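S.K.: No letters, just coordinates:
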């Protein structure tokens, strides 16, 4: 059969569709017009948040007010104490944690360099925020990690929340907090730092307790230990290296977020970095960045020295 015969047979006849025909473009165009546009969604979300903001403040303010109090007092203590008192106190803490003269001397040189470049006060402000936020992260994160290790159901609930907190860009934490709190309130940047930095200590506490050898747990059961005795006498001591690794990562993430939180009035070296970016002052930004690197190295070395002491004490048992 020729092509002309085929055309003649099919001309004038409508093609029959299948049981599920693809909708026409006109139908798709009409349907798309009924879908809310992204602008409508964003406006609706913003209006909804503003509607509940006052009620949310009534609930959140009493809970978060102690955080503002702790941050203000920590900043006052760290900045008002003379350097010839504060630096020896910090060196005593470093020695008590690491029991290492080389580390103590290295930290002393770092603080001396920060004072030499006239960034001592900014460094103390940064350390004050890190100390408070890291302490709260450990205070909240370790119990959450312990609860996750004892309940698979709670782990399934908390893990998606931790994944969300870990994958959100740091700037996103600041958006709802700016609408909720005043920029002059320390809890604005304090909450952002805590939410960003709490994830590692929760994860590694859960992991450390779950990795405790089952034979050790069975031996504790054989001695008739209760759940609390096993937790505080066996599981937490054996999981302490993992917990300290989580604390180390939490401190590092707190430092990173403190620099970003300078955009919402967080004091410290981040203010100088932001000033260097805004005013194109290369020297100011680079020297402030060098100060942040020095603080990061000091905090990392001190926490790792503490972790090494814990490992050594456990291996000697």
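M.R.: Ah, there it is. If you're wondering where the values come from, they're calculated on a predicted model, not measured in any experiment.
S.K.: contacts, neighbours, all on C-alpha from now
M.R.: OK.
S.K.: check which helix or strand covers residue 63.
M.R.: helix 38-80 (DSSP states H and E).
S.K.: which residues are contacting whatever helix or strand comes next after that helix?
M.R.: Once the chain leaves helix 38-80, the next helix or strand it forms, by DSSP H and E, is helix 83-98. With C-alpha atoms under 8 Å, 6 or more residues apart in numbering as the test, helix 83-98 has contacts from 78, 101, 103-104, 107-108, 111, 302, 305-306, 309.
S.K.: Okay, and which of those map to helices?
M.R.: Counting by DSSP state H, the contacts of helix 83-98 place 78, 101, 103-104, 107-108, 111, 302, 305-306, 309 in helices.
S.K.: Whichever of the contacts of helix 83-98 end up buried, select them in ChimeraX.
M.R.: Only the buried entries of the contacts of helix 83-98 go into this ChimeraX selection, using 16 or more other C-alpha atoms under 10 Å:
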select :78,103,104,107,108,111,302,305,306,309
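S.K.: ok, of the contacts of helix 83-98, which one's closest to residue 289?
M.R.: Lowest distance from residue 289 to the contacts of helix 83-98 (C-alpha to C-alpha) belongs to residue 111, with 15.0 Å.
S.K.: The closest one and residue 124 touch, don't they?
M.R.: No: in this structure, residue 111 is not within contact of residue 124 by C-alpha atoms under 8 Å, at 9.8 Å.
S.K.: Helix or strand: which one has residue 33?
M.R.: helix 25-34.
S.K.: For that helix, buried residues please.
M.R.: Result for helix 25-34 [16+ other C-alpha under 10 Å]: no buried residues.
S.K.: Pasting the second one now:
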């Protein structure tokens, strides 16, 4: 039998409903699980590219070493027939290797990252694979490949020429890091631009064709006339090549090199590319 509520007493209030503004608590460790899943996805994308890019050609990864080696040999042999000594030191092999290898790393990273969405387009239909995973996978794989190629070729050149150069590793490592970050920034921005405007990739390849000459591979910055120095100083790659050579030539100072300029330029391009890719990646994939 239900007892009556006394007069003046408050009636029992119903249990408060859960507000939809507060999502239910997630189980502990879910953040780590998502991070582990993202790492597995990136690793799977890297393995897929390795098998697709190098596993279907005779020689496989050997071509990643032979291509820059052939370029360095052609430069060294060709210019040794025209001039007596390089701008620094006495070895044409070492001079062109220190200029070409960071440029090759930048070019490889920027080109592959720019094609990340088109390369992984079928896999990006799955919710587990995001556009950031596609960018990071291509960036990490080609960066690691470029670093390995640089270590092998510089070691081989130093062994062949019997150089007594005193190596200063921090500037060389910093130069390779800057080449990687610059390649990531340029590649990320080109990824969205080429996805939105298909002619952009062709226009970019034409526009940057003189970059091989203007990046300090065949000469040093100090050999240029003042007008050319004022113009090419705004090319981040000429700072990277100069910084790389300071690690192999102790008497070379390269006072024009500005690490903050290269770093800010790379991070600015990267930030702009990430914002645009996050905004338009669905439009690109649905084309």
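M.R.: Yep, it's here. This one's a predicted model, so the numbers in the text were calculated from it and none came from an experiment.
S.K.: TM-score for this pair?
M.R.: Scored against TM-score structural alignment, normalised by the length of the second structure, the superposed chains reach a TM-score of 0.34; 154 aligned residues with a C-alpha RMSD of 5.6 Å.
S.K.: hang on, the earlier thing: can you lay out the contacts of helix 83-98 of the first structure as JSON lines showing distance to residue 241 of the first structure?
M.R.: Converted to JSON lines, the contacts of helix 83-98 of the first structure look like this (distance: C-alpha to C-alpha, whole Å):
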{"residue": "78", "distance to residue 241 of the first structure": "29"}
{"residue": "101", "distance to residue 241 of the first structure": "22"}
{"residue": "103", "distance to residue 241 of the first structure": "20"}
{"residue": "104", "distance to residue 241 of the first structure": "22"}
{"residue": "107", "distance to residue 241 of the first structure": "23"}
{"residue": "108", "distance to residue 241 of the first structure": "26"}
{"residue": "111", "distance to residue 241 of the first structure": "28"}
{"residue": "302", "distance to residue 241 of the first structure": "14"}
{"residue": "305", "distance to residue 241 of the first structure": "11"}
{"residue": "306", "distance to residue 241 of the first structure": "9"}
{"residue": "309", "distance to residue 241 of the first structure": "10"}
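S.K.: Just the closest of the contacts of helix 83-98 of the first structure to residue 271 of the first structure, please.
M.R.: residue 78 (17.1 Å).
S.K.: List the contacts of the closest one.
M.R.: For residue 78 of the first structure, the contact set (C-alpha under 8 Å, 6+ apart) comprises 86, 124-125, 128.
S.K.: returning to what we had before: out of the contacts of helix 83-98 of the first structure, which is nearest to residue 167 of the first structure?
M.R.: The closest of the contacts of helix 83-98 of the first structure to residue 167 of the first structure turns out to be residue 302 (C-alpha to C-alpha; 27.7 Å).
S.K.: Contacts only, for the closest one.
M.R.: 94, 97-98, 103.
S.K.: and which of the residues you listed is nearest to residue 205 of the first structure?
M.R.: So of the contacts of residue 302 of the first structure, ranked by how close each gets to residue 205 of the first structure (C-alpha to C-alpha), first place is residue 97, at 20.2 Å.
S.K.: Tell me, how many residues neighbour the closest one?
M.R.: For residue 97 of the first structure, the count of nearby residues is 17 (other C-alpha atoms under 10 Å).
S.K.: Kindly report the same for the one 5 residues further on.
M.R.: As a burial measure, residue 102 of the first structure scores 11 neighbours (other C-alpha under 10 Å).
S.K.: go on, residue 70 of the first structure?
M.R.: So residue 70 of the first structure, with other C-alpha under 10 Å, has 18 neighbours.
S.K.: what does the helix or strand where residue 190 of the first structure lies contact?
M.R.: Assigned by DSSP H and E, residue 190 of the first structure falls within helix 186-197. With contact meaning C-alpha under 8 Å, 6+ apart, helix 186-197 of the first structure is reached by 64-65, 67-68, 71-72, 129, 133-134, 136-137, 165-166, 170, 173-174, 177-178, 181-182, 249-251, 253-254, 257-258, 261, 264-266.
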